[in-house]
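Visitor: Compute the structure for the input listed below.
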Amino acid sequence: MTHSEDTAKKSSAILLLLTMTLLSVFPLDVLLPSFPALAKHFRTTTADISLSISLFAVGISLSQLLIGPLSDVIGRKGLLLAGMAVSIVGATGYILTTEYAWFLFFRMLQAIGCGCFVLSQALVQDLFEGKERDRLRILMVTASGVFISVSPLLGSVLQQALDWPGSFFLFIALAVVVFLKACFMLEDQRPAVTSAQNIFHAYRRVCGNASFLGYWLIAAIAFTCHFSFIVVSPLIFMDQLRMSPYAFSLTLLLYGAAYIIGGIAARVLSSRITPNTQIIVGLGLIFFSGVVMLLISSRLGLSILTVLVPMIICTAGTTIARPIATSKAMDVFADNAGTSASAGNTLVFIFGGLTSALINLSGIDLQTTLALAFLLLSAVALGLNTLINRRPSCRSELARDGRQR
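Guide: Next up, the predicted model:
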């Protein structure tokens, strides 16, 4: 393969992975502005429509737990194509049905299909190497944050232009693009594993490794700090600061800019410092954001700036620390990339969901709770990183990374 052909193949793979990243956040955030219209269409309440978010989360979690290990045995391509087909059927079912029970069924069906997006991390592991792999993960985390920030505004535009089916039409169109691109771009081959393993054995193998769990937990903590803000932001901006949904959507665009800043910083740092130092820098920024939030909120009270300024710092830290922690975790079991991605992403989802729920349900002021959570979580992650790197095997890996640089 010539250099130009290799470059074109990698560019095509990056485009596929970024589209998968978009679709992984699209079914949740873009639908939020359409909740009232959906409730009216299905003759139910917005609380019942909100239940579909929980069902979607459950469905995608259960699905990815099976898809990851299976992909280590039968390959990525077939499972990705099957998952996209199922998700398209689920999204199409929404548009055609008028019954709430069927709406929940098709929502779960779409979630099961979307479980295939866990393969994005496995595909990064398969198709890229070394620093190229780390840079791509930085790009994917950055893109994910931007997509999350833009999705509510896009949902508002689609709701006004095409009513509630608009979000599903766009999802179907993007899913078809991913299906066709995967069909023609990915090779139909199995990962290089020595033998087929049952799912339980595969999970027991990866979850029994302290470094694997430690790095994924660091990635989960970095994600949780961002995710907790997303969960409580409607309560802070719309309930407490009395912003309109449209103004709230525009505010989140500023939050998305923090992902771009963090992504640029992460790319620069990745070529100048060791992975371990990069993790420390990112977690240090998250800790600093908690300090800033406590100080300026105590002096200036609750406002858009006293929330967004520390959140921009926190998000930059998340974008710097999370991709490299993910890469370090995935490198532990490179021959079981599907299982590793499934186990890690499930840990990230569970940790983020439970922590954000605790913050949301706490009786303390939300801004103070967020700040304290950032301080506590980042301190725990820094401690974990120290413990991991005290292990002899990790010290030898760090020395090797230093020589390679």
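
Visitor: going forward, measure contacts and count neighbours with C-alpha atoms only.
Guide: Will do.

Visitor: Show me where the stretch 51-200 of the chain has its helices.
Guide: Applying DSSP state H, counting those that start in this stretch to the stretch 51-200 of the chain gives helices spanning 76-96, 100-114, 119-127, 130-162, 165-185, 199-207.

Visitor: right, and the ones you listed - which one's nearest Thr45?
Guide: Taking C-alpha to C-alpha as the criterion, helix 100-114 is the member of these that comes nearest to Thr45, at 10.3 Å.

Visitor: Can you work out which other helices and strands pack against that closest one?
Guide: helix 46-74, helix 76-96 (3 or more C-alpha pairs under 8 Å, 6 or more residues apart in numbering; DSSP states H and E).

Visitor: For that helix, buried residues please.
Guide: Using 16 or more other C-alpha atoms under 10 Å as the burial criterion, the residues of helix 100-114 that qualify are 100, 103-114.

Visitor: Likewise for stretch 266-285?
Guide: Under the neighbour-count criterion of 16+ other C-alpha under 10 Å, stretch 266-285 has 266-267, 269-270, 274-276, 278-285 buried.

Visitor: can you check stretch 15-31 too?
Guide: Neighbour-count burial for stretch 15-31, with 16+ other C-alpha under 10 Å as criterion, is recorded at 16-31.

Visitor: Show me how far stretch 269-281 is from its chain's centre.
Guide: The offset between the C-alpha centroid of stretch 269-281 and the centroid of the whole chain comes to 21 Å, using C-alpha atoms, centre = their mean, to the nearest Å.

Visitor: what residues does it touch?
Guide: Outside stretch 269-281, the residues that touch it by C-alpha atoms under 8 Å, 6 or more residues apart in numbering are 131, 134-135, 266, 317, 320-322, 324-325, 382, 385, 398, 401-402.

Visitor: and this one, so I can compare the two:
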Amino acid sequence: MTTTAERTAPSRRTQLKFVLVLGGLTAFGPLSIDMYLPALPRMAADLHAADSTVQLTLSAFIVGLALGQLVLGPLSDALGRRGPLLAGLALYVVGSVLCAVSPDVWLLVAARFVQSLGAAAGIVIARATVRDLFSGTAMTKFFSTLMLVSGLAPILAPLIGGQLLTWTSWRGVFVVLTAFGALLLAVVVFFLPEPSATRSPLRLGPVLRTYGRLALDRSFAGYALASGLLFASLFAYISGSSFALQGVYGLSPQAYSVVFGANGVGIVLAGQLNGRLVGRVPERALLRSGLLLGVTGGALVLASVVFRAPLALLLVSLFLLVSSIGLVMPNASSLALAAHARSAGAASALLGVLQFVVGALATPLVGLGGPGTAVPMAATMAGFAVLALVAYLALARKPS
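Guide: Purely as a prediction, here's the structure:
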């Protein structure tokens, strides 16, 4: 990105406060999805439901997360960030309580949908708030710092969920999520001021026109598609790696947890490296490097699987591809939001929705070959990494 007039940087203490609060808000998605995954078999048994029916609780959450961002993003552009955020956090707490006390699986599915609408507020408004508070390289640096929190969340969530199940039921997991939502609600009430002074009209016509304008903006589309398509590679890894590494390559659950955690650490380290390089290296160059790293990792993953290379090479290849997220996401988010200060909420919503929608489309592809092969997972990861680079090269224009 060409140099941009920077806003007055908040003090170090204020920045730390923003990192903790906004990082907690961005962690809503992975915590709410990953923490209860170890409990799915118990939930099916306790609620006398089929596994496929219980899995609808995950589908309902992802659908609500996408729809909630589309609605709450423009709402925060019109009403300010605090009001919709507080309402969303309150809704998350209510939804989490309903999940904890649901007597049957269908009420649990509905409660998860309610919970997801509240979680969407945290995710979309946190990203828009970063755009309100920062600009230029400062914004990219802050997004990189957030990777420290958002990168750790998917690593820790399954571990926390598994440990909780050693001394409580699956309902206890939702009690913990209720407490997490209530804590963030209190923190936002007392420690997060209204960051946005600009307002956009809250009418359906202007909102739809804003989404249309964003979708037709080649640069925005290029950055959004680059991040969304690479995120689909990560979705393919998350949904397929457990079956591939344990079922095909024979890793124990404990060894798989170590591999999964190490790759999550790779995201964090790449994000922190990005934060140190921003300002000395243009954001576009860092984004392009991250996409090339993803393509390289994806190609090596596919080659390792197809040619049955040693497991060590596959693990290194997975590390490269997953780590590339830490370079791509901060830069793509910053570049996509840079020119849309007045519609940061709507732009943030499209970024988030695209990630989850494309990721959801990638997930079924992983299982096409059955349980005895890792080729579909590898091909899906490599294919979406290549598409991410192509989208960037074809659509993202260099600023004049």
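
Visitor: Including distance to Glu5 of the first structure and mean neighbour count, could the helices and strands packed on helix 100-114 of the first structure go into TSV?
Guide: Compiled in TSV, those are given as follows (distance: least, C-alpha to C-alpha, whole Å; neighbours: other C-alpha atoms under 10 Å):
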stretch	distance to Glu5 of the first structure	mean neighbour count
helix 46-74	26	19
helix 76-96	21	21
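
Visitor: I'd like to know which of those helices lies nearest to Thr368 of the first structure.
Guide: Between Thr368 of the first structure and those, the tightest spacing by C-alpha to C-alpha is seen for helix 46-74, at 26.5 Å.

Visitor: hang on, the earlier thing: mark which of the contacts of stretch 269-281 of the first structure are part of helices, please.
Guide: Secondary structure of these is defined by DSSP state H; positions in helices are 131, 134-135, 266, 317, 320-322, 324-325, 382, 385, 398, 401-402.

Visitor: for the spatially most central residue of the first structure, what are its contacts?
Guide: The centroid of the first structure falls nearest to Ser144 when counting by C-alpha atoms, centre = their mean (6.3 Å). With C-alpha under 8 Å, 6+ apart as the criterion, the residues that contact Ser144 of the first structure are 21-22, 25.

Visitor: Matching it against the second structure, which residue comes up?
Guide: In the superposition onto the second structure, Ser144 of the first structure corresponds to Ser150 when matched by TM-score structural alignment.

Visitor: Also Val309 of the first structure?
Guide: For Val309 of the first structure, the aligned residue in the second structure is Val316 (criterion: TM-score structural alignment).

Visitor: Work out for me the element its match sits within.
Guide: Mapping Val316 of the second structure onto the secondary structure by DSSP states H and E places it in helix 311-323.

Visitor: Please report the number of neighbouring residues for Pro103 of the second structure.
Guide: With neighbours defined by other C-alpha atoms under 10 Å, the count for Pro103 of the second structure comes to 12.

Visitor: hang on, it packs against Asp46?
Guide: No - counting by C-alpha atoms under 8 Å, Asp46 is not a contact partner of Pro103 of the second structure; they are 9.5 Å apart.

Visitor: which stretches of the stretch 251-400 of the second structure form helices?
Guide: Listed from the start of the chain, the stretch 251-400 of the second structure has helices (DSSP H, counting those that start in this stretch) covering 253-277, 283-306, 311-323, 325-337, 344-362, 375-395.

Visitor: Which of those helices sits closest to Gly181 of the second structure?
Guide: Of all those, the one in closest proximity to Gly181 of the second structure, counting by C-alpha to C-alpha, is helix 344-362 (20.0 Å).

Visitor: quick one: buried residues of that closest one?
Guide: Applying a neighbour-count criterion of 16+ other C-alpha under 10 Å, one finds 344-360, 362 buried in helix 344-362 of the second structure.

Visitor: do the same with stretch 35-54 of the second structure
Guide: Across stretch 35-54 of the second structure, burial judged by 16+ other C-alpha under 10 Å covers 35-40, 43-44, 54.

Visitor: Relative to Gly64 of the second structure, how far out is the alignment partner in the second structure of Ile324 of the first structure?
Guide: Applying TM-score structural alignment, one finds that Ile324 of the first structure aligns to Asn331 in the second structure. Going from Asn331 of the second structure to Gly64 of the second structure by C-alpha to C-alpha, to the nearest Å gives 26 Å.

Visitor: ok, now which ones touch the residue nearest to Ala157 of the second structure when sequence neighbours are not counted?
Guide: Leaving aside its sequence neighbours, Ala157 of the second structure sits nearest to Met35 (C-alpha to C-alpha, 6 or more residues apart in numbering; 4.5 Å). Listed by C-alpha under 8 Å, 6+ apart, the contact partners of Met35 of the second structure are 157-162, 173.

Visitor: Widest-spaced pair of the residues you listed?
Guide: Of all pairs drawn from the contacts of Met35 of the second structure, the one with the longest distance (C-alpha to C-alpha) is Leu159 and Val173, at 11.8 Å.

Visitor: More neighbours: the two, which one.
Guide: More neighbours surround Val173 than the other of Leu159 of the second structure and Val173, with 23 against 15 (other C-alpha under 10 Å).

Visitor: From Ala157 of the second structure, how far off is that one?
Guide: Here the criterion is C-alpha to C-alpha. By it, Val173 of the second structure lies 10 Å from Ala157 of the second structure.

Visitor: With Val97 of the second structure instead?
Guide: If you measure Val97 of the second structure against Ala157 of the second structure using C-alpha to C-alpha, the figure is 19 Å.
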